[in-house]
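Trainee: turn this into a structure:
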Amino acid sequence: MTLRRFSQFLALALAVLTWWVLISRPDVIDPEFAVALHVTFAVVVLVVFALAFLVLRFASGGSAAYWSTKRTDQVRPIVWMILAELAVTLAASVILHQMGRADPASQYIVFLLAGTLVPAAFLQFGLITWPSRSGYPGMLRLFLISAFALCIAAAWTWAAYSRAPAGSELPPVLDLVVSMGAVIIGATLEEVIFRVLLLTALLDRSGSRFNAVFLSSVAFGLMHVPGALADPALHGDFAYLPQVAFEYAPQFIMQTMLGLVLGLLWLRTGSITLIALTHAIMNVGNVLAFGLLSYG
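Mentor: Okay, here's the model as predicted:
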C-alpha cells in the first residue's frame, strides 16, 4: 500500500470515528428520527473533513524544505523506534505497577526516560539519521507564524485551564517549576520524534507535504492511545476497556488535530524551538488543571 493510499484509508477511518463519537454521545440521537440523524451527522462530518483537508492541502502547499536526511529509507526504522519506545514505557509501567509505584510522577519519569534514551540509542547506533538543515525561512515569515502560533497556544491553554475543577488551587512553587520543566522536556521529545524525525522522513520518502503532515499527525495521536488504556489493563479490569476507549476517542481526535497544526508549523518554519514551545504552552493548562498525566 502506498503512503497516499494509506493516508486516504486513515482519513476515512478518522471520519468514521468522528461520526461514531458524535452519534454515540448520550441524548444525541432521538430514536424516532434515528435514521435521519445518522445520515445528517454523516453528511456534516464529510463536509467538515472535506473542508479541513482542503485547508490542509492549501496550508501544506509549496516546495520549501528546511530539513532533510537526503534518504528515503528512514520511515521504517523510525516507526520501529517509536514502537520500541512504547514497548519500553509499557514494560516499565507494568514493573512499577507490580512494585506498587505506579503513581503519576513515576510514570511520567518513565515516559521522559524512554523518550530520551530509545531515540538516542537508535541515533547512536546509526539505525536512524538526524536530518540536516537545508534552508531557513525569512525572518518576517518566522516572526508572523511564531506570533500567531503562540497566541493560539496561549488561548488553547487558557481554555483548558478554565475547565479545572471548582475549588482547585495551583501547586506549590517548587512543584510548579518541576512540572513546567517536565512539560517542556516532554513536548520537546515528542516534537523531535514526530515532527523532526518522522515528518521529515515521510517527506523525504513520499515527496508529499500533505501526506507527511497527515500521517505523522495520526501517528502522534495513536502514540497516546496505549497510555490511556494502560491503567484498566494493568488492574485487570478488561471489561472496562471499551468504556475507556469510548471516552478517550474525542481526545485522540483532538491530539491528531493538534499534530496537524504542529506539523504545519514545522513544515513552514523548520524551527524546533517554535514547535516545542507551542506544544509545551498548549499542555500547560491541562497540567495545571488536571495534573501531569493530562499531558498530551
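Trainee: all contacts plus neighbour counts: C-alpha atoms, from now on.
Mentor: Noted.
Trainee: quick one: distance of stretch 180-196 to the chain centre.
Mentor: Chain-centre distance of stretch 180-196: 11 Å, with CA atoms, centre = their mean, to the nearest Å.
Trainee: next: stretch 41-59.
Mentor: Taking CA atoms, centre = their mean, one finds stretch 41-59 lying 20 Å from the centre of the chain it belongs to.
Trainee: can you list contacts of that stretch?
Mentor: Contacts to stretch 41-59, defined as CA atoms under 8 Å, 6 or more residues apart in numbering, come from residues 15, 18-19, 22-23, 210, 264.
Trainee: which non-adjacent residue is nearest Ser146?
Mentor: Leu274 (6.6 Å; CA to CA, 6 or more residues apart in numbering).
Trainee: so which strand or helix has the one you found?
Mentor: Following DSSP states H and E, one finds Leu274 within helix 272-290.
Trainee: do you know how far Gln56 is from Gln124?
Mentor: No, residue 56 isn't Gln; it's Leu. To Gln124, Leu56 is 35 Å away according to CA to CA, to the nearest Å.
Trainee: which SS state does the residue sitting nearest the centre point of the chain fall under?
Mentor: Central residue of the chain (CA atoms, centre = their mean): Phe220, 3.7 Å from the mean position. Taken by DSSP: H, G, I helix; E, B strand; the rest coil, the conformation at Phe220 corresponds to helix.
Trainee: for comparison, sequence B:
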Amino acid sequence: GKKSLIKQNQFRYFKNRYKIEDAIINNNIDVIYEIPGYSIDRLKWIGKIEYFVQAPRNVIFLGFNNRITPFRDKRLRQAVLKAINIPPLVLNVNRGNAIIARGPLPAAFFQYNSLTQDGFNVKESVKLLKQAGYKDGLTANLIFPSMAFTRSSLVNIIQSDLDKVNIRLNIIKTKTWEEHNRLVKSDSCQLFISGGFPEIVGDMEGMLRDFFYSKSPFNLLGYENNRVDKWLDKAKIEMDPDKRNKFLSLAVEQILKDTPAVFLYHVKPHFAFNREKIKKLVVDPYGIIQYHRLELK
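Mentor: Okay, the predicted model is just below:
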C-alpha cells in the first residue's frame, strides 16, 4: 500500500474535556478520540471539524442488584423501567450521539426483530409498585460514577422521572472505578449506572455471557436464570450460525422478560478531526485509529 506521510504522532492527555475542544479549535491537536455528545454539538459549528462515526457496539444501562431486596422482585424492576421516559433522556444526555436501546445488544450486531423492552407508562409503574407492596413508594441507593462526565446529567434525569412515581434515590457518588466496582458488588448497592461492549466486534455471545451468565465474574447484576445459562452454553459451542443466533435470540427474549436492568442507549463513537489538514481518517472496528492509512491534504 501507500507509504504513510506521517513521520511522527504526538499524543496528549487532557483531564478537562473543554480543554480538548479548545486544543482542536486552536490547531494544537488534529484528532480527538471518541468525543461525547455535548462536544459534537458544539464543535460542528466551527466549520473545520469533520467526524468519523462508527456503528454502536456498546450499551449503557441502569442496573439492579437482583440478589437482594427490594429489586429481587421483578415487579419493582419493571416499575422502574416503566417510570423512565428513555427517548427524551437519550436526546438530552447525548445530543444525538446515541441510539435508544431496545435491549442489551446494539441492533447493528443483532437483529432484534420483535424483541424490545417495555416502554414508558407511569400508570403501569404505579400499579406495579402497589402490587409489590410499595404503594407509598420507596427509597433506593444508586451508585453513580462521578468521574464519568456525561452520566451526571443522566442520573439527574432518571432521578426526576423516578420521583414522579415516588421512587426516591439516595445517590452515592464514587470517585474511582475501583471504588465504583467495589460498591456495586456490595449489599449497599440497589441501583447502579454501568455499561459495556463486546471483546469481539460482531459476536455478542461473549457480551451476553459477561453480563447475564449466572457464574460470570462480570455479572454485577446478580442475575440468574437457568434457561439463559443453557442457551448461552449452547450458543458458545454451536457452529451453525442460524442455530447459534436462535439460542442468542431466546436468551435476549428471556432477559427482557426478567428485566435485570433498564437498557438506556447505545453510543455512536465519534472521532473528530481537522478537515483542513486531514482528508481521510480510518478507524478499525475496535476504535483504534489506523494512522498508517490516514490521508493528509
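Trainee: so after superposing, what's the score?
Mentor: After superposition, the two chains reach a TM-score of 0.23 (TM-score structural alignment, normalised by the length of the first structure), with 114 aligned residues with a CA RMSD of 6.4 Å.
Trainee: if we can go back for a sec, how much space between the residue nearest to Ser146 of the first structure and Ala149 of the first structure?
Mentor: 8 Å.
Trainee: taking the contacts of stretch 41-59 of the first structure, tell me the two that lie furthest apart.
Mentor: Maximum pairwise distance in the contacts of stretch 41-59 of the first structure, criterion CA to CA, is 30.1 Å, between Ile23 and Leu264.
Trainee: out of these two, which sits in the busier spot?
Mentor: Leu264 (22 against 16; other CA atoms under 10 Å).
Trainee: hmm, the more buried one is touching Phe214, no?
Mentor: No. Taking CA atoms under 8 Å as the definition, Leu264 of the first structure is not a contact partner of Phe214, at 9.5 Å.
Trainee: report all helices and strands that the helix or strand encompassing Tyr248 of the first structure contacts.
Mentor: Applying DSSP H and E as the criterion places Tyr248 of the first structure in helix 241-269. Applying 3 or more CA pairs under 8 Å, 6 or more residues apart in numbering; DSSP states H and E, one finds that helix 241-269 of the first structure contacts helix 3-24, helix 139-161, helix 209-223, helix 225-234, helix 272-290.
Trainee: now for these, which one comes closest to Ile95 of the first structure?
Mentor: Per CA to CA, nearest to Ile95 of the first structure of those: helix 225-234, 10.0 Å.
Trainee: who has more neighbours out of Leu56 and Gln124 of the first structure?
Mentor: The neighbour comparison of Leu56 of the first structure against Gln124 (other CA under 10 Å) goes to Leu56, with 19 against 11.
Trainee: tilt between the helix or strand encompassing the more buried one and helix 209-223?
Mentor: Assigned by DSSP H and E, Leu56 of the first structure falls within helix 34-59. Orientation note: helix 34-59 of the first structure sits at an angle of 120 degrees relative to helix 209-223 (axes from the mean of the first three to the mean of the last three CA atoms, to 10 degrees).
Trainee: how many neighbouring residues does Arg17 of the second structure have?
Mentor: Using other CA under 10 Å, Arg17 of the second structure has 12 other residues around it.
Trainee: for Ile157 of the second structure, same thing?
Mentor: 20.
Trainee: same question, the one 10 residues further on
Mentor: By the other CA under 10 Å criterion, the neighbourhood of Ile167 of the second structure contains 22 residues.
Trainee: same check on the one 5 residues further on?
Mentor: Counted with other CA under 10 Å, residues neighbouring Ile172 of the second structure total 16.
Trainee: thought it was touching Asn141?
Mentor: Yes. Shown here, Ile172 of the second structure and Asn141 form a contact pair, counting by CA under 8 Å, at 6.8 Å.
Trainee: how much space between Leu142 of the second structure and Ala79 of the second structure?
Mentor: On the measure of CA to CA, Leu142 of the second structure and Ala79 of the second structure end up 16 Å apart.
Trainee: can you check Leu89 of the second structure too?
Mentor: For Leu89 of the second structure, the distance to Ala79 of the second structure - CA to CA - is 17 Å.
Trainee: do the same with Phe271 of the second structure
Mentor: Applying CA to CA to Phe271 of the second structure and Ala79 of the second structure gives a distance of 37 Å.
Trainee: the residue nearest to Ser146 of the first structure and Ala147 touch, don't they?
Mentor: No. Between Leu274 of the first structure and Ala147 there is no contact under CA under 8 Å: 9.8 Å.
Trainee: between the two, who's got more neighbours?
Mentor: For Leu274 of the first structure versus Ala147, neighbours defined as other CA under 10 Å are more numerous around Leu274 (22 against 12).
Trainee: what segments of the second structure are strands?
Mentor: When assigned using DSSP state E, the strands of the second structure occupy the ranges 31-32, 49-53, 59-64, 98-100, 138-145, 167-174, 191-196, 261-267, 270-274, 278-280, 295-296.
Trainee: comparing these, which comes out most buried?
Mentor: Among the strands of the second structure, strand 261-267 has the highest mean neighbour count (mean count of other CA atoms under 10 Å), at a mean of 26.
Trainee: now do it and strand 191-196, the angle between them.
Mentor: 40 degrees.
Trainee: now for strand 261-267 of the second structure, which elements pack on it?
Mentor: In terms of contacts (3+ CA pairs under 8 Å, 6+ apart), strand 261-267 of the second structure is packed against strand 59-64, helix 74-83, helix 86-94, strand 98-100.
Trainee: what do you get if the cut-off is 10 Å, keeping everything else the same?
Mentor: Counting by 3 or more CA pairs under 10 Å, 6 or more residues apart in numbering; DSSP states H and E, the packing neighbours recorded for strand 261-267 of the second structure are strand 59-64, helix 74-83, helix 86-94, strand 98-100, strand 191-196, helix 241-258.
Trainee: no more questions from me, cheers.
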